[in-house]
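[1] let me see the structure of the following:
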Amino acid sequence: MEFTGLLSAIVFLPIAGAIVIALVLRNYNQARIFAVAIAVIDFVLAIIAFAAYNTSAGGIQLVDRFSNWIPGLGDDGFAVQYLLGIDGLSAPLVLLTGLLGLVAVLASWHIQLRVREYFIWLLALQTGVMGVFTSLDFLLFFLFWELELIPMFFLIAIWGSDPKSKREYSAMKFLIFTILGSAFMLVGILVLFFSTGTFDMTKLPDAIRGANLLLPAGVVFALLFIGFAIKLPLWPLHTWLPDAHTDAPTAGSVILAGVLLKMGAYGMFRVSISMFPEVAQDVAWLLVAAGVINVIYGAIVVMRQTDLKRLIAFSSISHMGFIMIGLASVVGVNGAVSPLGLTGAAMQMFTHGTITGLLFLLVGMVYDKAHTRYIPDLGGLAKRMPFLAVALLVAGLASLGLPGTSGFVAELLIFLGAFKVWAIPTAIAAFGVVLAAGYILWTIQRVMFGPIKERFSDITDVSGIQYVPIALLLIAIIAVGIFPSFISDVFSSGVEPIAQSLEQVAQARLR
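    Presented below is the predicted three-dimensional model:
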């Protein structure tokens, strides 16, 4: 048994807070204040865990383990463990989840409908996502993966946009797509367990290489990859995302874009390329092709959107394509795999989370005050909402990759790493940045500048507690843009072992 307790506290504090709200608190204001307090504490603990991670030592740290969590399975009698830990890949994502969890709670301060139930689901969602990023037992990983479905379904179905029938449709579509992906995942996980006798994700890469798998490795890879691709999402498995984003409440969109999509990318890192390096290298051309399609398709479809939330949703699809292009760096030149593209893909998970989280937060605030997200009906809002306009401009420029913002750092690393192997696809994907500049600047100009509509003459800027979540995300975007190494160095320490494993496979094939 190993138990530091920090990660367990980070994972289960939100659900414990949800239980307290459900069983103890009866006053709506008390529920709000208590939820903020839980989110603040969880964010502070996430900062402590991130700061405590030693990049020089590397590997799995801050381990919480109970070896006999579910006894009697596997050759050793305790194959199912309670096993939490972080490495350089997951530590920044824990920090991101803590930050966006706090932002989501603060963004929900003015919720009036079924307030206690709302914060119960929001905090339960936080536990599910934190559990995915810290679990190192595959069965435990899957349980947390499934846990987040229920809160997000109810957040969309109950507190989403009107009309009721539309938000319920979007919630059900989200549920069906993700459960379908989870079914494929579960088959793959069980095949690995029955083939290797363990769910331990730290042992599975070596165990798979020495095992006789019940199904070919390529099939198992595909089963798991489909689940991750739906969550990311990849074209053509993406159609649930625009509907879910459009009809989710503001906090739901922040969490959905900021961290739920990153669960898919994280799974590809942790499972697909780490456990199946040979298969990953064989299908690298598919990864880069999928990435290019996502980038260009998402950017083109964005230009046809008239709803602000739907526009940002399709831009997320485009930006997730950059992660796939970075992942395609699993192959290298003459057997030498550069970790640069993989580090860039990991950085994109973090930077996209903060940037798109801020965009959805600001759009939600515009809707709360203007009561519309229809772009042709908006205009001139900067005159009445100067702070929000500046924040939206910063977020937009970061989204298109302006130097000095976090978006530039991630995309630069991806392009530098992938271009050595995939020159033409990377060049095509780089054109997506040009398209992003077009639709981002066009949107900001139409929404914030020009003559103000008469109906918005009395509209007011953000106020009070609304400044706090905006400021938190602006600081994150600018800080990473100016001094990226405090995040990129941690990601590099997590990516390096993966790159070394891939390089060994590539060099062995050249012999």
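[2] C-alpha from now on. contacts and neighbour counts both.
    Noted.
[3] report how many residues lie close to the nearest residue to residue 276 once chain neighbours are set aside.
    Spatially, and ignoring its direct neighbours in sequence, residue 276 is nearest to residue 221 (6.8 Å; CA to CA, 6 or more residues apart in numbering). Residue 221: 22 surrounding residues under other CA atoms under 10 Å.
[4] ok, now which ones touch residue 221?
    Contact partners of residue 221, counting by CA atoms under 8 Å, 6 or more residues apart in numbering, are 188, 272, 276, 279.
[5] what residues of the helix or strand harbouring it count as buried?
    In the assignment (DSSP states H and E), residue 221 maps to helix 217-231. Of all the residues in helix 217-231, those buried under the rule 16 or more other CA atoms under 10 Å are 217, 220-231.
[6] stretch 374-383 now?
    375, 378-383.
[7] what about it, start to end distance?
    End-to-end span of stretch 374-383 (CA to CA, to the nearest Å): 19 Å.
[8] what distance do you get for residue 300 to residue 311?
    11 Å.
[9] of those two, give the one with the bigger neighbour count.
    Neighbour count, other CA under 10 Å: between residue 300 and residue 311, residue 311 has more, with 24 against 18.
[10] one more sequence to fold, the one below, so I can look at both together:
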Amino acid sequence: MLGSVAALFPAPPGLRGRDPEQAVLRHGVTVTGAVLAAAIALAAGFDHGRPGVMQAQTDISWIPALDIRIHLGVDGVSLPLLVLTALLTFLCALYSYYKMPAGGSTPSPKGFVSLLLLLEGGTLASFAVLDLMLFFLAFEMTLIPMYFLINRWGGAERERAAWRFILYTLLGSVVMLLGLLLVGVKGGTFDMVALASDNGAKLTHTTQLIAALALIVGLAVKAPMWPLHSWLPDAHTAAPTVGSVLLAGVLLKMGTYGLVRIVLPMVPEGAHTYAPYLAAFAVVGIIYGSFACLALALPSPTTTLNGGSALFNRSGAGGDLKRLIAYSSVGHMGFVLLGIATLTPTGVNGALFANIAHGLITGLLFFLVGALKDRSGTTDLDQLSGISGAALYGRAPRLGGLLAFGAVASLGLPGLAGFWGEMLAMFGAFEPADGLSRPAYLTYMALAGFGTLLTAAYMLIVVRRVCMGDHPVEPGAEHGAPRPALADVHGYEFAAWSPLVALTVLAGLWPAALLGLTDPAVQQLLAGGN
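    Now for the predicted structure:
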């Protein structure tokens, strides 16, 4: 946050270099790099033998009259999210140093870097604070910078998308605040550790039902849960590349993190009551998101060839690859919500694993789509796969290989990060918590399994169309002319993307590294311990 303020001031004479604009972008890389180093140091100093215990705590009185404290800490649930946030923000700052978003008529690198750092500060705070009111303030602090990143540096329809984003998320935040106040006032404290230890003992059944409903609805907007998801595709489609990466990679995780950190341990009776409905909405989101992606991935029915050039009936977001990945997030986050709704250690661990996997894989995919748009000038699938389209395997094989890697990781190929979270979420649905209807959850598991098949279908269609090309040809049409070269992966792109690829493989081959952190903390949260 200090770096965000410093970005608005002129650079010292010795640090300006030849270009003041590059100086502020370099400032962004430096600050995010320092934050990443601090996050790695925090992870290295973390006592991995006690991941269920809050560590590195800071507890300072802030507003004594309301018993609101600046209480910070980290356990096995929040540590992976803190490191993921620091990593993705650093990679976005590094990418932007070489490829600053174009934005409006007068894009400001100072404003861009300042907003990026403010967004990182708010997100890190959301995962580290242990006071309900502080959590709400940190949660809100991320909304304003993301609004301006979309509105100022986004693409077509950016103003409309930014307004939808801010209106939906602010409305959800108001509902969430009511739930937080009810829990804090009736529970006698806003301290999240103390409330989790009480396990709802000071709250009546009716209070828990009301608070849980408000919290679930408010957090589900950010998750995003169907049918409260409709702001997401527009926001992703209009956002600049780094905005989409951070929105998918870390901001969506704040909603599901709140469900695990606040709802499950603090209002357990309310969570148990609403869990079957949350699971039902989650499964609908999986199927809905998958069918929406499949509709976007398939060729336009009126695509024709006229004199050797393709004519398309789609424009804007009709068959937009960026929009497709946005809708895939609705499906993938549905697995996270399903895992949480099982109320079992297996399901919740799967949800937390899927959170991290989605951040890595979808972050990589948005980076790749942004690079593809920079090269070809479009993300329309019909154009990318047409006679003059990308055909990445032949024109930019490294870029095509990375896109294919991201696609198969997203569809849950065993051995990559996307597999474990979804599998564990379905395992949790196979044996839900006591008191939940097993036949209903078996139905949810079967529908979620069908969703994985749909995910494989649309992702493989995307790979075939973008990496190989559709090559629509009329009899006798000339189609053998060589296509112009398409720039392959640049050095700065390789630097920004390779950590995501490496971690996707590492998490897929060694899931115990992450599950060993989350499982003891999840056991404590579900048992109401601290």
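[11] from the contacts of residue 221 of the first structure, list just the buried residues.
    188, 272, 276, 279.
[12] give me the subset of these lying in helices.
    Under the assignment DSSP state H, those contribute 188, 279 to helices.
[13] could the buried ones among the contacts of residue 221 of the first structure go into CSV alongside distance to residue 290 of the first structure?
    Output for those, formatted as CSV (distance: CA to CA, whole Å):
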residue, distance to residue 290 of the first structure
188, 22
272, 15
276, 19
279, 16
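[14] out of the buried ones among the contacts of residue 221 of the first structure, flag the one nearest to residue 321 of the first structure.
    Of all those, residue 272 has the smallest distance to residue 321 of the first structure: 16.5 Å, by CA to CA.
[15] circling back: which of the contacts of residue 221 of the first structure lies closest to residue 96 of the first structure?
    residue 272 (22.2 Å).
[16] let me see the contact set for the aligned partner of that closest one in the second structure.
    Taking TM-score structural alignment, the alignment pairs residue 272 of the first structure with residue 263 from the second structure. By CA under 8 Å, 6+ apart, the contact list for residue 263 of the second structure reads 212, 215-216, 271.
[17] what about 10 Å?
    179-180, 183, 196, 199-200, 208, 211-213, 215-216, 219, 256-257, 269-272, 525 (CA atoms under 10 Å, 6 or more residues apart in numbering).
[18] can you give me the helices in the stretch 51-200 of the second structure?
    Taking DSSP state H, counting those that start in this stretch, the helices of the stretch 51-200 of the second structure run over residues 78-98, 109-128, 132-141, 143-153, 158-187, 192-198.
[19] might one say that residue 440 of the second structure is in contact with residue 276?
    Yes - if you go by CA atoms under 10 Å, residue 440 of the second structure and residue 276 touch, sitting 7.9 Å apart.
[20] so what corresponds to residue 333 of the second structure in the first structure?
    Checking TM-score structural alignment: residue 333 of the second structure goes with residue 320.
[21] I meant to write residue 484 of the second structure there.
    By TM-score structural alignment, residue 484 of the second structure lines up with residue 457.
[22] measure how buried its match is and give me the count.
    Residue 457 of the first structure: 12 surrounding residues under other CA under 10 Å.
[23] look up how far residue 446 of the first structure lies from it.
    16 Å.
[24] what of residue 365 of the first structure?
    Distance, residue 365 of the first structure to residue 446 of the first structure, by CA to CA: 17 Å.
[25] and for residue 494 of the first structure?
    42 Å.
[26] got it, and residue 303 of the first structure?
    13 Å.
[27] same question, residue 253 of the first structure
    Counting by CA to CA - residue 253 of the first structure and residue 446 of the first structure are separated by 22 Å.
[28] of the two, which one has the most company?
    residue 253 (29 against 17).
[29] now for the more buried one: what does it line up with in the second structure?
    By TM-score structural alignment, residue 253 of the first structure lines up with residue 244.
[30] and its match, what element?
    Residue 244 of the second structure is part of helix 241-246 when elements are defined by DSSP H and E.
[31] and the next helix or strand past that helix?
    Helix 241-246 of the second structure is succeeded, C-terminally, by helix 252-258 (DSSP H and E).
[32] what helices and strands are in contact with that next one?
    helix 78-98, helix 109-128, helix 132-141, helix 205-222, helix 321-341, helix 345-376 (3 or more CA pairs under 10 Å, 6 or more residues apart in numbering; DSSP states H and E).
[33] let's go with 6 Å and repeat that
    In this structure, helix 252-258 of the second structure packs against helix 205-222, with contacts taken as 3 or more CA pairs under 6 Å, 6 or more residues apart in numbering; DSSP states H and E.
[34] what's the average distance of the helix it packs on to the first structure?
    Overlaying the first structure shows helix 205-222 of the second structure at a mean distance of 1.7 Å from the equivalent residues (mean CA distance after the TM-score superposition for the first structure).
[35] so which of the buried residues of stretch 374-383 of the first structure comes closest to residue 54 of the first structure?
    Ranked by distance to residue 54 of the first structure (CA to CA), these are led by residue 382 at 44.3 Å.
[36] that closest one is in contact with residue 389, isn't it?
    Yes - applying CA atoms under 6 Å, one finds residue 382 of the first structure in contact with residue 389, separated by 5.2 Å.
[37] neighbours of the alignment partner in the first structure of residue 38 of the second structure, how many?
    Under the alignment (TM-score structural alignment), residue 38 of the second structure pairs with residue 45 in the first structure. Using other CA under 10 Å, residue 45 of the first structure is surrounded by 21 other residues.
[38] does the residue lying closest to residue 45 of the first structure once chain neighbours are set aside lie in a helix or a strand, and which?
    Leaving aside its chain neighbours, residue 45 of the first structure sits nearest to residue 10 (6.3 Å; criterion: CA to CA, 6+ apart). Here residue 10 of the first structure, judged by DSSP H and E, is contained in helix 6-23.
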